[in-house]
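*Asks:* sequence? don't have it. structure:
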């Protein structure tokens, strides 16, 4: 980005910075968007905060209620084999 193309803003007396509308629109950052502020060697980096906290399989395993009777091991293996065959065709 050349010097004439740079977008500038000002830090207010309250320490607030207004992000230009073009940047907010490009990033889809509406009012209330939470941002992560990181200090880098080149300056400050703003990133949108994920809507959901990071999780792993252990945190969510078993959180969904079953909708029917439990399957036998043979029935589970048959479903897995059917899905593997379907994906091999795709």
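*Replies:* Ah, there it is. The shown structure was predicted, so the numbers you read here are calculated from the model rather than taken from an experiment. Numbers count the residues shown, from 1 in each chain.
*Asks:* When you work out contacts or count neighbours from here on, use the C-alpha atoms and nothing else.
*Replies:* Fine.
*Asks:* Next, the distance between the ends of stretch 10-19.
*Replies:* End-to-end span of stretch 10-19 (C-alpha to C-alpha, to the nearest Å): 9 Å.
*Asks:* In addition, the following structure is provided for comparison:
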């Protein structure tokens, strides 16, 4: 069992062997859970990597593929409509 000491600033040093075993580097963020009789430190998990394929189709468009020019025209038209509605 490894031990460490709480500093006057409230800091605890995680022993280097443990940091190396878990590949924790400076700047790693942790979630702290109060367990009632102590605390549990867990590394904060970042959002999983997202691939383009995972996001395609999330808007629910069904129909023929649009060119970038057609998309730009559609976006500009939607902006015009929204601003016209807000100006009323």
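*Replies:* Ah, there it is. Not measured: the values here are computed from a predicted model.
*Asks:* what's near enough to touch the counterpart of residue 21 of structure 2 in structure 1?
*Replies:* Residue pairing (TM-score structural alignment): residue 21 of structure 2 is matched to residue 26 of structure 1. Contacts for residue 26 of structure 1 (C-alpha atoms under 8 Å, 6 or more residues apart in numbering) come out as none.
*Asks:* Within the helices and strands, which one has residue 26 of structure 1?
*Replies:* Element membership for residue 26 of structure 1, per DSSP states H and E: helix 21-27.
*Asks:* Residue 75 of structure 2 now?
*Replies:* Residue 75 of structure 2 belongs to helix 68-87, assigned by DSSP H and E.
*Asks:* Show me what counts as buried in that helix.
*Replies:* Using 16 or more other C-alpha atoms under 10 Å as the test for burial, helix 68-87 of structure 2 gives no buried residues.
*Asks:* For residue 30 of structure 1, give its distance to residue 38 of structure 1.
*Replies:* Counting by C-alpha to C-alpha, the gap from residue 30 of structure 1 to residue 38 of structure 1 is 20 Å.
*Asks:* Residue 86 of structure 1 versus the residue sitting furthest away from the middle of structure 1, what's the distance?
*Replies:* Taking C-alpha atoms, centre = their mean as the measure, the residue most remote from the mean C-alpha position of structure 1 is residue 74, 37.3 Å away. Here the criterion is C-alpha to C-alpha. By it, residue 74 of structure 1 lies 18 Å from residue 86 of structure 1.
*Asks:* now swap in residue 52 of structure 1 and tell me
*Replies:* Counting by C-alpha to C-alpha, the gap from residue 52 of structure 1 to residue 86 of structure 1 is 32 Å.
*Asks:* neighbour-wise, which of these two wins?
*Replies:* Shown here are residue 52 of structure 1 and residue 86; by other C-alpha atoms under 10 Å, residue 86 has more neighbours (10 against 6).
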